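Sequence and predicted model, in that order:
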Amino acid sequence: MSAPYILVLYYSRHGATAEMARHIARGIELTGMEARLRTVPAVSSECEAVAPAVPEEGAVYATLEDLKNCAGLVLGSPTRFGNMAAPLKYFLDGTSGLWLTGELVGKPAGVFTSTASLHGGQETTLLSMLLPLLHHGMLVLGLPYSENALLETSGGGTPYGASHFAGADGKRRLDPHEITLCRTLGQRVAQTAIGLENVRG
């Protein structure tokens, strides 16, 4: 059996969400736990899958086995009209088999997002990703206000999860507060997974 890992599962169109995922993975790894980065293929209204079987660069595509065997999950998506992007929703819609068997029940989870505008639906997007996790019986973790970066940020950052203001052209880099909150979210999910594993021991 492989060592426990936290799955960082995301969809990224222009790279901002992928950059967040890498910072979240660094936070996970600070706890000594493995971070497994995975993405999902693009979809279209004409033919559903529109991506090659293997991505040309970046993280590989997630499988249901990646999700089933994780010790915890951090889920990320850019905002689409205040909601998660269709490719991530499409993947989650295919997890009913894991729901039926309760594979994710009791595992910790968090969420993250990136938007083009400062008030572009970050919190509603985070909430849209939390809903399927709650249906799966996962233990939802946010970011507490004891994190100074949450109080000081002038970009992204919410109590519901990490967020990033990418700008209208998508080129605004993550600022130090956003990076801190990404890493903190990764640490919180990993530390909770470690704590739960010790209790189950």
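Cool, the structure landed.

from here on, contacts and neighbour counts on C-alpha atoms
Will do.

Distance from stretch 41-51 to the middle of the chain?
Computed by Cα atoms, centre = their mean, to the nearest Å, the chain-centroid distance of stretch 41-51 equals 21 Å.

List the contacts of the residue most central in space within the chain.
Centroid check for the chain by Cα atoms, centre = their mean gives residue 75 as the closest residue, at 2.1 Å. Going by Cα atoms under 8 Å, 6 or more residues apart in numbering, residue 75 touches 8, 9, 10, 109, 110, 111, 112, 129.

Which strands or helices does the host helix or strand of the second one pack on?
With the criterion set as DSSP states H and E, the secondary-structure element containing residue 9 is strand 5-10. Applying 3 or more Cα pairs under 8 Å, 6 or more residues apart in numbering; DSSP states H and E, one finds that strand 5-10 contacts helix 16-29, strand 34-39, strand 72-80.

here comes the other one, which I'd like you to weigh against the first:
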Amino acid sequence: MPTAVLVLYYSRHGATASMARQIARGVESVAGCEAWLRTVPEVSAIHDPLADDVPADGAPFVEQEELADCDGLMLGSPTRFGNMAAPLKHLLDSTSGHWLSGALAGKPAGVFTSTSSLHGGQETTLLSMMLPLLHHGMLISGIPYSESDLVRTQTGGTPYGASHLAGPDSQRALDEIESNLCRAQGQRIARLAQRLSA
């Protein structure tokens, strides 16, 4: 069976989804690996369900079983005041069963984010996403400086994980370096997942 890396994200304006697709390309560039591209629904203070069970377009919603069954995880969110967005946090808050069973312990994981401003909390958002993964016993990996694009980037990209500057209107597309770093991180987690699952 192929080594499966779950690329799980929340995206409001599409930038984080674009990053997720580049990360999935990186995962699938490693022979014997496949990417499971998944998203999460919006959350609301209103108790009646507002979203359909299946999104109208894009990646399907993640199932709890996919978290347990994957060999590695890439977790992505736009920045919300230097933190992950509520829909992703809501999902992570529902994983206590996986924590009790140790279902995620020992699996490799990485994180990625998109921000509207250059100093809008990229690194703190990445760190905030790492915290629950560490509690699950996951093995966190960022991007090493051996990736030459990490020292050339003028917008997104950190050693903590891939990042993207979407601009004040959230419409700036990923540039070549940001895309390269996304793919590099996907490859890295895929290779780690292969080695650890072997």
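Alright, I've got the coordinates. Please read all numbers here as calculations on a predicted model, not as lab measurements.

Over to residue 143 of structure 1. Which of the three states is it?
coil (DSSP: H, G, I helix; E, B strand; the rest coil).

Name the nearest residue to it, ignoring sequence neighbours.
residue 159 (4.6 Å; Cα to Cα, 6 or more residues apart in numbering).

And residue 3 of structure 2, what's its match in structure 1?
Per TM-score structural alignment, the equivalent position to residue 3 of structure 2 in structure 1 is residue 4.

Identify the residues contacting its match.
The neighbours of residue 4 of structure 1, taking Cα under 8 Å, 6+ apart as the test, are 33, 34, 70, 71.

got it, and residue 142 of structure 1?
110, 111, 159, 160, 161, 185.

hmm, try it at 6 Å
Residues in contact with residue 142 of structure 1 (Cα atoms under 6 Å, 6 or more residues apart in numbering) are 159, 160, 161.

List the buried residues of the longest helix along structure 2.
Counting residues, the longest helix in structure 2 under DSSP state H turns out to be helix 176-197. Within helix 176-197 of structure 2, the residues scored as buried using 16 or more other Cα atoms under 10 Å are 177-194.

sorry, back to before: need the helices and strands packed on strand 5-10 of structure 1 in a markdown table (columns: distance to residue 149 of structure 1).
A markdown table is the format used below for those (distance: least, Cα to Cα, whole Å):
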| stretch | distance to residue 149 of structure 1 |
| --- | --- |
| helix 16-29 | 15 |
| strand 34-39 | 23 |
| strand 72-80 | 19 |
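
Could you identify which of those is most buried?
Compared across the helices and strands packed on strand 5-10 of structure 1, strand 72-80 shows the largest average neighbour count, a mean of 27 (mean count of other Cα atoms under 10 Å).

Using the three-state scheme, assign residue 164 of structure 1.
Residue 164 of structure 1 - assigned by three-state DSSP - is strand.

dump the residue contacts of it.
Residue 164 of structure 1 makes contact with 114, 156, according to Cα under 6 Å, 6+ apart.

any idea how far it is from residue 156 of structure 1?
Look at residue 164 of structure 1 and residue 156 of structure 1: by Cα to Cα, to the nearest Å, they are 4 Å apart.
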